[in-house]
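Asks: No sequence on hand, only this structure:
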């Protein structure tokens, strides 16, 4: 290949498909391929189809490394894990309390603000969604295993439909498989 690709160049490989150059070494490019969800070292002599080239040729010491990309992805995932969508509680439940009354009358009842309980339910839902994404993206699982785990998650959503009365908007509610809970 006569063209010297820089970091950020977009290429297409015969076997690995589309990729982005993430580092440039003396004799090869390090390319992140979407199909592999990872990087491969590809010789500069290999015939890549260039879909978008950025100028460059050698490393300047300021290039993006694999560690930089991994750190950026980890930062994004951390933000998504702690990023909860604003989901409004139904007006009638605002500032309400939930009272847990034990069957044993010698024990004290427990009073919990419904807003706090609702927030915990939303956190469970958001973490289930992240788990679904991680299962779908997992490289070591075959499709049958992914489907089996997805069915368990759907059943969990179905079990949580009891709490749908707390949601202001129906599109935020839990939806199971439509069968038994």
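Replies: That came through fine. On a predicted model such as this, the values are computed, not experimentally measured, just so you know.
Asks: Please make it C-alpha for all contacts and neighbour counts, starting now.
Replies: Noted.
Asks: which other helices and strands contact the host helix or strand of residue 75?
Replies: Taking DSSP states H and E as the definition, residue 75 sits inside helix 66-82. Identification of packing neighbours for helix 66-82 by 3 or more CA pairs under 8 Å, 6 or more residues apart in numbering; DSSP states H and E yields helix 114-137.
Asks: Put this next to the first one:
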């Protein structure tokens, strides 16, 4: 079986994303192609518009980095179980801080979940 370079690149990307725990999550349809506009209370400051798709990619990038951090933490050999638990709690709280952005996700299973209780 011979793969063309495009197909090989596609397969490599899929393998890397799978290894890192990344997923192809989708932005909710109502936000697709939307804009976020930041307004300062200072009238001399120009508003800043950010494409919603770019903002969504940043949010999912943060999530992917948290997942990698979580994997490295869980596999770390020299941390004590207590230290791992402390760091895991901080990661869970970070996820919880990001739950505000759950409205952006099309699929519920892609949403952030923080500390429950």
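Replies: Arrived safely. In this text the structure is predicted, and so the values were computed from the model without any measurement.
Asks: residue farthest from the centroid of the first structure?
Replies: Going by CA atoms, centre = their mean, the residue of the first structure most distant from its centre is residue 106, 46.6 Å out.
Asks: Comparing the one helix or strand residue 158 of the first structure maps to with the second structure, how large is the average distance?
Replies: Assigned by DSSP H and E, residue 158 of the first structure belongs to helix 143-159. Taking mean CA distance after the TM-score superposition for the first structure, the mean distance separating helix 143-159 of the first structure from the aligned residues in the second structure is 0.3 Å.
Asks: Relative to the second structure, which residues correspond to that helix?
Replies: The aligned range for helix 143-159 of the first structure in the second structure is 81-97, by TM-score structural alignment.
Asks: now swap in stretch 95-102 of the first structure and tell me
Replies: Residue span in the second structure matched to stretch 95-102 of the first structure, by TM-score structural alignment: 33-40.
Asks: Check the offset of the matching stretch from the chain's centre.
Replies: From the chain centre to the centre of stretch 33-40 of the second structure is a distance of 20 Å (CA atoms, centre = their mean, to the nearest Å).
Asks: Touching it from outside, list them.
Replies: 45, 46, 47, 48, 49, 50, 51, 52, 53 (CA atoms under 8 Å, 6 or more residues apart in numbering).
Asks: Those, buried ones only, as a ChimeraX selection?
Replies: What follows is the ChimeraX syntax for the buried subset of these, where burial is set by 16 or more other CA atoms under 10 Å:
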select :52,53
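Asks: hey, which strand is longest across the first structure?
Replies: strand 17-24 (DSSP state E).
Asks: so how far is it off the chain centroid?
Replies: 22 Å.
Asks: so where in the second structure does that strand end up aligned?
Replies: So strand 17-24 of the first structure is aligned with nothing, judged by TM-score structural alignment.
Asks: Now that strand: buried residues?
Replies: For strand 17-24 of the first structure, burial by neighbour count (16+ other CA under 10 Å) applies to 18, 19, 20, 21, 22, 23, 24.
Asks: does the second one really touch residue 38, like I thought?
Replies: No. Taking CA atoms under 8 Å as the definition, residue 19 of the first structure is not a contact partner of residue 38, at 9.6 Å.
Asks: Check the mean deviation of whichever helix or strand residue 37 of the second structure is part of from the first structure.
Replies: Using DSSP H and E, residue 37 of the second structure sits within strand 35-38. Its matched residues in the first structure lie on average 0.3 Å from strand 35-38 of the second structure after superposition (mean CA distance after the TM-score superposition for the first structure).
Asks: and residue 111 of the first structure, what pairs with it in the second structure?
Replies: With TM-score structural alignment as the criterion, the equivalent of residue 111 of the first structure in the second structure is residue 49.
Asks: That match: what's it in contact with?
Replies: By CA under 8 Å, 6+ apart, the contact set of residue 49 of the second structure is 35, 36, 37, 38.
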